[in-house]
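Undergrad: Got a sequence here, can you build the structure:
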Amino acid sequence: MDFTSRKLSLSILFSVLVSLSWSQNFEGTIIDQTNSPQFGIIVQCGDKKTLTDELGKFQIPCNKGPLIIYGNEIDTLVYILNGVVAPQPIIRVQTSQSMEEVEIRSNRLHYFDIGFIPPIKGVQIATGTNTLIETERQGGAKSSANPRELFAKVPGLNIWESDGAGIQMGVGGRGLSPNRAANFNTRQNGYDISADALGYPESYYTPPLEALRAIEIIRGSASLQYGTQFGGLMNFIIKDPVQNSPFQFTSRNTVGNYGYFGTFNRISGTAGRFEYQAYYQLKTGNGYRPNSNFNQQQGFVQFGYHLNERNQIRLEYTRMSYLAKQPGGLTDKQFEENPRQSVRDRNWFKVDWNILALHFDSRLSKKTLLNIRAFGMLSDRYSLGYLGKISTADPGGKRDMIAGDFKNTGIEARVLQRYKLTAKQKHESAFLVGARYYRGQTSNLQGLATDGNGPDFKFNHPSEMENSDFLFPSENFAAFTDNIWFLGNRWTVNAGLRFEYIKSSAAGYYNQYAIHPLTLDTLSVSRIESSNTISRSIPLFGAGTSFKTGKYSNAYLNFCQNYRAVNFSDIRVANPNIVVDSLIKDEYGNTTELGWRGFIGKYFYTDLAVFTLFYGDKIGLAPEPNSTRKIRTNIGNALNAGVECFVEFDFLKAIRDSSKIGSSIFVNFSYIHATYISSREKSYIGKQVEYVSPIMLKSGLKIRAKNWQVQIQGSYNSAQFSDATNSKTGSGDAVIGEIPAYFVMDLSARYTFRKYFQLEAGVNNLLNSSYYTRRATAYPGPGILPSDGITIYGTLQFTIEVKR
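TA: Down below sits the predicted model:
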C-alpha cells in the first residue's frame, strides 16, 4: 500500500519516558484506524529525524519541539515539550519533499504478536502465506528459546525437541522433516547461517531469542528470491541498535531447574552517523537426563555507519560455540520404564560457528533501493561416542568420531524498483532483480577416536580414517527476479523466476566391513574410492495473485516450484547399520496454496489456507535386499495436502475498546495428509510419510495490561511414524516405530516495574508429560530421544541507559 496515494487518518499513542537524563526523549507508536502499525513514517524534532519501525514505534530526542510527523491527511498531531504531551494543529508537508524516505506501510497486527509481512518491504517482495513473528512482544521461556512457544502461532510446523535449552532448532513445515530446519533457507539478517546452503543446509546455530526483533517466514512464490528449499525462508532479524541513546546496557539472567543458568548481556547505542551493538550469551546446565550437561556461548558485534542520507554500511560478526554431553537414545522398553535414564556416558558433541557479514544499503533514487550483502563462514562440528544399537551396552574401548569442517563465502545483490502502471494508478508496483554467488567447501571425516570418557576430539589415525574421508567442494550461481503488479484497488499479481547453476563435487573414500554374524569379528575390509562432479542448471518458476475481499482482508493463490540437491548428510555413512545408494539423486517438487486472511471486525483475525506439496524422488530409508541393513535412497514420490487455520480474538478489547486490559485467545490448527503415491518399495505406496503429524493443534490465552502479562498454551500432536513402513511397534534398536501422540502445556508471566526492570517466570511442560518427538538413526541417539519433563524458570532483566 503506497503512503503517497492513500489518505491515512493516523492516531498517535505516546508515553513519556521518565529517566535520569538531562534532556527529554520521546517514544511513541503510530497506527491507523484499524490499529495497524505504520512502518517507515518520518518523525522529526529539530535536526533529529527517525523512521517508525515495523511495529509503528519510534524513539527520538526532543527537548525543543515541536514533534513533526511527515505525511498527507494527518488529522491529529501530538508533540512533547518539557515532558508534556499536548495536541498541536495539523502539519502537512509536500509529498515531493518528504515521501522519498517513506518506504512502505506495514499491515502488522497491533494487539497480537504475530502478523504478515507487507507486499513490499525494503528490497523484498512478500506474498502468500508469509508470517512475521514479533519476538520482542512474546512471552515464554526466551532464555531457553522454547520452540513450542516461539512458533505457537505458525500453522503446519512440526517441531523436534532434541534438547531443552534451545541450543539446536528442529522445525519442519507442511510435512517436511524438522531435522535442524534443513528444509528452510535459514538466514540471519538476510544472509546464510547453515553449514552449506545447498550441500548441507542443516543449521547448528540458532541466534538467541533474547537478541531478536522478529522472525520472518516466507513461503510460496516469493520464497524463490532466497533459494530452492521446499520450506521457504526463515530469517532471524537481530534487534537494531538503540537510536535515542549513545549507550544502553541490558542484562537478562535466568535460572531454572536441572541446574540451568543463562545470562544475556547487550550494549547498544548511536552517536551521530555511527551505530553499534554487541551481545554475549551464556547457557549452561545439567540437562533433564544424566549425561546431558551442556555449555553454550554466543557473541555478536555489529557496527553501522551512515555515509550520507542515502547510503549505509554495516559490518557484523557472529560467534557461537557449545559443548554438550549426549545421553544417547532409549529403547521403547527403557522409555516406558524411566524416560530420564541414560545408557551412554561417553558421547559428546562440539560446535564452533563463525560468520562474518557486510551489508551495503543505498537509495539510488526516490523509488530505487539497492542492497548488497557479502558473507563468509568458518565453522566445524564434532560428534564423538559409541554408535552401536541402543539395545547393546557400550563395550568401552575406542569411540567413533565424525568431524565436519565448513568453509563458505557468498555475495548477494538485489535491486527493487517501484513504479506505476499508469499515471492515475494509486498503488505502486515493484520489480525486483538480484543475483547470488556462493562457494563452499565441506570436509567430512569419520574414524576411531580415543577410548576415554571425556570430550577428547582427536582421531587415533588422522591420516587414515577407518570409516570415511571426503571433501565436498561446491559452487553455486543464482539469478532471480520477482514482480508484483497492483491492478486497480483490489487485485495484485506477482510472478517470480529463479535460475540455479549448481556444481557439486565429492572426492574421498569409505570402508566397507564384512562382519561375522555370530562372533561379530571383522572378516574383511573393502576400501571404496569415489570421485565425482555433477553440474546442473535448474530454472524454477512461481506465481500468485491476491484479491482484496474487504477493507482489511484478502484472498490469495500461489504456486511455486521447489528443488533440493542431494545433501552431504544424505551420502555420508554415519551409522554402520545404514548404507547409501550410489545412484541417489536430487529431489524436486512444487507447492500450491489457496488462502484467505484478514480481520472480521476489529479484534478478530484469521488466516486460513489449503495447500498441496508434491515431493518427487524423496530420499529416505528402505530395506536393503538380502540384508538386515537399511539403504538411504530415493524411495519414491509423495504428496502432502492439508488445511491450515489460525484465529486470534481479543474479546476484552472487542467488548470495550478503551479497556486497559487485553485478553486474546488463539487457535492454531493444521491437518496434513501426506502419503507416498509411488515408490520403489511397493509396500510404501499409500503409507504415511515419515515425521508427519496429521493433526497439530495449539491454543492459548494471553491476558495483558500496561506492565504485566500472563499466558498459557497447550500443544497437541497426533501420532506419527519414523519411517515409511509405518511400523507401530518399535524395532529392537528403537530407530523404527511409532511416535505416539502427545499434549504439552506451557505457562509464563511477565511484569515490568520502575521501567528499567522486568521479571519473568514460567513453567514448561506444566503437566510433566512423558513424550518424545524423534527416533534418531545415529547421533544424538540412536533410538528414542525423550523430551524434557516439567521445567521451571525465572528471569530478571534490567536496563541502564544514558540519555542525550
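Undergrad: switch to C-alpha atoms for all contacts and neighbour counts from now on
TA: Will do.
Undergrad: From the chain's centroid, how far away is stretch 675-688?
TA: Remark: stretch 675-688 is offset 31 Å from the chain centroid, using C-alpha atoms, centre = their mean, to the nearest Å.
Undergrad: Report the buried residues of it.
TA: Buried residues in stretch 675-688, defined by neighbour count with 16 or more other C-alpha atoms under 10 Å: Thr675, Tyr676, Ile677, Ser678, Ser679, Tyr684, Ile685, Lys687, Gln688.
Undergrad: Neighbours of Lys706, how many?
TA: Lys706: 10 surrounding residues under other C-alpha atoms under 10 Å.
Undergrad: returning to what we had before: closest one of the buried residues of stretch 675-688 to Asn293?
TA: Relative to Asn293, the closest of those is Gln688; by C-alpha to C-alpha it sits at 35.8 Å.
Undergrad: what helix or strand does Leu13 sit in?
TA: strand 11-16 (DSSP states H and E).
Undergrad: Please state the offset of that strand from the chain centre?
TA: Worked out by C-alpha atoms, centre = their mean, strand 11-16 lies 32 Å from the chain centre.
Undergrad: before we move on, back to that, which ones among the buried residues of stretch 675-688 are found in strands?
TA: Thr675, Tyr676, Ile677, Ser678, Ser679 (DSSP state E).
Undergrad: quick check, nearest of those to Ala749?
TA: Nearest member of those to Ala749, counting by C-alpha to C-alpha, is Thr675, at 40.8 Å.
Undergrad: Quickly note the distance from the closest one to Lys142.
TA: In this view, Thr675 and Lys142 are 36 Å apart by C-alpha to C-alpha, to the nearest Å.
Undergrad: With Arg344 instead?
TA: Distance, Arg344 to Lys142, using C-alpha to C-alpha: 30 Å.
Undergrad: Tyr684 now?
TA: From Tyr684 to Lys142 the distance is 41 Å (C-alpha to C-alpha).
Undergrad: again, but for Ala506
TA: Counting by C-alpha to C-alpha, the gap from Ala506 to Lys142 is 40 Å.
Undergrad: who's more crowded, the two?
TA: Lys142 (23 against 19).
Undergrad: so which strand or helix has that one?
TA: Per DSSP H and E, there is no helix or strand for Lys142.
Undergrad: C-terminal to the longest strand anywhere in the chain, what's the next element?
TA: Counting by DSSP E, the longest strand found in the chain is strand 522-550. Sequence-wise, the next helix or strand downstream of strand 522-550 (DSSP H and E) is strand 553-564.
Undergrad: one more, for comparison:
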Amino acid sequence: MKTATFIKPSLICLAVVAAMPAMAKEQVKDIELVTIFSKSNPVNDVPGSAHMLDAKTLEKFDYTDIMRTLTAVPGVYVLEEDGYGLRPNVGMRGTGQNRSEKVTIMEDNVLAAPAPYAAPSAYYFPTSGRMTQIEVLKGTSSAMYGPRTTGGVVNMLSRQIPEQDFAGQFKANLGEDGFAKLHAYAGGKGDNVSSVFEVFHYQADGFKNINHTDRDSGFEKNDVLTKVRFNSDDNAKYYQELEFKLKYSDEDSNETYIGLTDADFASNPYSRYSASQLDNMATEHKQLQVNHFINLSERLTLSTNAYYNDFHRNWYKASKIGGLSLGSGGVEAAAEFDQGAGADTLAVDIKANNRDYLSQGVQTVLNADLNDHQMKFGVRYHEDQMDRFQWVDKYELGADYTMTLSSAGVPGTDSNRIDSAEALALFVHDEWTIGNFVVNAGLRYEDIIIKRKDWGKNDSGRDLDPSRKKNNVDVVLPSLALTYKLTDELILLAGVQKGFAPPAPGNEQAENEESVNYEFGARYIVDSLHAEAIAFYSDYDNMHGNCTASQGCDEDNIGNQYNAGEVEISGVEIKLGDSFAFGSFVIPVDLAYTFTETEFQNSFSSGLDTWGDVSSGDELPYVPEQQLQLTVGVEFEQFTANVLVRYMGDMRTQAGQGTLVADQRIDSRTITDLSAHYALDKAQKLSLTVDNVFDQTYVTSRTHGSTMVGKPRTLTLGYSYSF
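TA: Below is the predicted model:
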C-alpha cells in the first residue's frame, strides 16, 4: 500500500524558482552539472582516494554487472549473488557489502538507493550497462556526500546529451544461456534546446537449471531514459541551463535465496531445488530529475538538482520449506524432496516481500572562486520511506514437482509498516592553496528524523492505530585533507574525517554508526604512467550490522539493527597503470591491489547470522585479506583485445579468528575475462567477450545454510553502429 506518491509542491516550487533568474552574457563551456570530477576538479588533484572509470575504460569489457566493473578500483569489495549483478553487494574499506547499504550510491549526483536514510539496502541499483562514466571516492574525498561517509561514494553518470547536432548508436549482443542485450540512443545539441533518448534492454535464461521443471532461472530488464535541456544564448549575461531527466525501468527475474547443500553443490553446482520454482522478483522504477545551472559571475556558479524516485518491488520467494526456515533445515528439506526421499508432498511457504519506496529532495551547491580559496557551500533537503505490505502464500509441492496453492495470504499479515526519514544536510568545503600545499577542509551537518509506524501482523489493513517510534539524530562531520607537491610528478597526500551512518528505524535507543578514518599515501604521474599507493585506517566507535534476508537472517530478526561496538579496519590500496608502445602496437597495463585487516575490539552476541557470538579479536566476515586485478591489452590499428585476471583471497562467512573452518569459508579464486573488438569501419564494430574463460566453478556466498555458485564461462558476440 503506497501512502505517498507525489513530490511535495514545495520542492517543485523551489526547483522552479531556482531556474528563473534572468538570462544573460558570457558563455560557459563544458559545464558538468552531474559529475564529481571536472576540468576544474580533475581526479588526479583530489586529496584522497578517487578514481574515474571513463567511457573508454567501460567499453573494454562492456559489463552489465557493476560488480565486475568496480573491481578495477582498489579498496572496493563485492559479493556476487545472481551472477548478473541484478542486486549488487558493494562495500569499501571493510564496511561490508550487504546490499551496498554502507556505500552512498548516486546517479547523476543524486541519491539512487530506494530509501537511502530509512532503508539503505539497495534492492534497486541503476543499470550500469547504460552508464558513460563511473566515479568512486573513498575516505576524505567522500566527506561532502552523505548520508554514509565512512565507506565511500559511487556516482554513475547516465547518457549525456551529445555535443553534435545529431548523433547516436545501436548495439546488439547475443550470448550463452540466452543472454541478449539491445542498447540504442540518439540525440543532439541545438542552439537553445538539446535532447537525447535512450533504450536499454537485457535478458538471459539463467545458468541454473531448476530441478524437475521446465522453468528457467533467467531475467528481463528494461531501461528507458530521456533528457531535454534548455540553455540561454551564448551571449547572455547570466548563462543558464535547465535540464529535465525522465527515466523508467522494470525487471522480472526468477531469483532465489535458496542455495545448495555442500553435497549437491559438489555433484551439480548449477542446479536449483524445485521448491524455488516460483521465486521471482518484479520491480518498477520511475524517476524525475530537474537540473539547473546558472553562472552568476566569473567567480560564482550555482547548481541545483530536484529529484523524485518511485520504486516498487515484490520479491516472491520461498521462506519456509517443510515448516522450517531456510537456515534451520529448510534447504535440506528441499534437497531431500528432490532426491525422492521422505514424504510424497512438501509444504512450501512463499512470502510476498511487497514493498514501495519513495525518495525525493532538492539540493543546491554554490561554487566560489576566491583565488587561493575554492569554496563550496551546499544544502540538501531529503525525504524517503519504505512501505512494507507483505503476506505469505502456502503451497504444496506434489510428487510430480508441481506447486499447488493451498492457502492464499492476506496482504499485511506478514509485515505492515512504514519506515520514513526526513533529513536536512549542510556542508561547506574549502580548498586552500598555499604554495605547494593544498589544504582541503570540510564540515558537514546532518539533522535527521527517522520514524516507524507499525500496524503489526493483522488482516485489518491499516484501520488500526499503529505503534509509533521516532529517532532524532544530528551530527557534525569534520574532514581535513592535505596534499603536498613534492615535484611536478609526485604528490603526497593525507587526510582524516569523521564517518557516520544513521540508525535504522524501530529502535529509539539505537546509536549512530560513527568512526574516525585516516588515510595517507602518494600519487605519481608522468606521461602515461599513473601510480598511487594509499594506506587507510578506520577506527569505529560503533559499527552497525543490519539484518536482511540476503544475509541469511532468521525471519523474526529481519529488519533489526545490531551494534558491533569498536572495530578497527586497516589496509593498503595500490593502483598502477601505464601504456607501452612497440612499433604499431600499444600495450596498456592496469593493476589494482588491496590488502585489508579487520578486527572486532569487543565481545558481544547478536542475531545477525554473519556475526553471531563475537569474541574480541575476531575478523569481520566477507572481507578478503587480499584482492588483485591485472588487465593487459593490445591495441593495433582496428583491433583491440584485453585480458583481465581477477584474484580474490580466502574469506570468512562468519566472524571468527584463526584457521578458517571449511563450512565458514570461501576459498580463494582466480577468474579470467577476455574481450576483443574489431572496427569494420569508422561506424561499425564487432566484439567478443568471454567471462570466466577457464570455466572456474566457485562459491560466491554461504547464506541460509547453503552455498551459492558464481557464473560459469559465458561467451557473447556483439555488433555496434554509431552515427
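Undergrad: Quantify their similarity with the TM-score.
TA: The TM-score (TM-score structural alignment, normalised by the length of structure 2) is 0.82; 635 aligned residues with a C-alpha RMSD of 3.0 Å.
Undergrad: Trace Leu58 of structure 2 over to structure 1, please.
TA: Using TM-score structural alignment, the partner of Leu58 of structure 2 in structure 1 is Gln138.
Undergrad: if I look at that match, how far off is Trp596 of structure 1?
TA: Distance from Gln138 of structure 1 to Trp596 of structure 1, by C-alpha to C-alpha: 25 Å.
Undergrad: Leu445 of structure 1 too?
TA: 49 Å.
Undergrad: With Ile217 of structure 1 instead?
TA: Distance from Ile217 of structure 1 to Trp596 of structure 1, by C-alpha to C-alpha: 17 Å.
Undergrad: neighbour count winner among these two?
TA: Neighbours were counted for Ile217 of structure 1 and for Trp596 using other C-alpha under 10 Å; Ile217 has more, 24 against 21.
Undergrad: Now check the more buried one against structure 2: what is it aligned to?
TA: Checking TM-score structural alignment: Ile217 of structure 1 goes with Val136.
Undergrad: Contacts only, for that match.
TA: Ala50, His51, Met52, Val73, Gly152, Val153, Val154, Asn155 (C-alpha atoms under 8 Å, 6 or more residues apart in numbering).
Undergrad: redo that, cut-off 7 Å
TA: Ala50, His51, Met52, Val153, Val154, Asn155 (C-alpha atoms under 7 Å, 6 or more residues apart in numbering).
Undergrad: which of these still touch in structure 1?
TA: Of the contacts of Val136 of structure 2, the ones still in contact in structure 1 (both residues aligned by TM-score structural alignment, their matches' C-alpha atoms under 7 Å) are Ala50, His51, Met52, Val153, Val154, Asn155.
Undergrad: Neighbour count and secondary structure for the residues you listed - can I get that in CSV?
TA: Below are these laid out as CSV (neighbours: other C-alpha atoms under 10 Å; DSSP: H, G, I helix; E, B strand; the rest coil):
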residue, neighbour count, secondary structure
Ala50, 23, strand
His51, 20, strand
Met52, 20, strand
Val153, 27, strand
Val154, 23, strand
Asn155, 23, strand
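Undergrad: Trace Leu608 of structure 1 over to structure 2, please.
TA: In structure 2, Leu608 of structure 1 lands on Ala533 (TM-score structural alignment).
Undergrad: Can I take it that that match is in a helix?
TA: No. Looking at Ala533 of structure 2 with DSSP: H, G, I helix; E, B strand; the rest coil, it is strand, so not inside a helix.
Undergrad: That one: how many residues sit nearby?
TA: That count, for Ala533 of structure 2 with other C-alpha under 10 Å as the rule, works out to 20.
Undergrad: Apart from its neighbours in sequence, what residue is nearest it?
TA: Excluding the flanking residues, the one nearest Ala533 of structure 2 by C-alpha to C-alpha, 6 or more residues apart in numbering is Ile574, at 4.5 Å.
Undergrad: What is the aligned counterpart of that neighbour in structure 1?
TA: Checking TM-score structural alignment: Ile574 of structure 2 goes with Cys645.
Undergrad: mind listing what that match touches?
TA: Pro155, Asp607, Leu608, Ala609, Asn668, Phe669, Ser670.
Undergrad: ok, 10 Å please
TA: Counting by C-alpha atoms under 10 Å, 6 or more residues apart in numbering, Cys645 of structure 1 touches 153-156, 595-597, 606-610, 667-671, 697.
Undergrad: where's it relative to Glu136 of structure 1, distance?
TA: To Glu136 of structure 1, Cys645 of structure 1 is 24 Å away according to C-alpha to C-alpha.
Undergrad: Can you tell me what Gly434 of structure 1 aligns to in structure 2?
TA: The equivalent of Gly434 of structure 1 in structure 2 is Gly378 (alignment by TM-score structural alignment).
Undergrad: Its match: which element?
TA: Following DSSP H and E, one finds Gly378 of structure 2 within strand 373-397.
Undergrad: So which elements touch that strand?
TA: Secondary-structure packing of strand 373-397 of structure 2 (3 or more C-alpha pairs under 10 Å, 6 or more residues apart in numbering; DSSP states H and E): strand 300-321, strand 346-370, strand 403-407, strand 415-434, strand 437-454.
Undergrad: let's see 7 Å
TA: The contact analysis (3 or more C-alpha pairs under 7 Å, 6 or more residues apart in numbering; DSSP states H and E) places strand 373-397 of structure 2 against strand 346-370, strand 403-407, strand 415-434.
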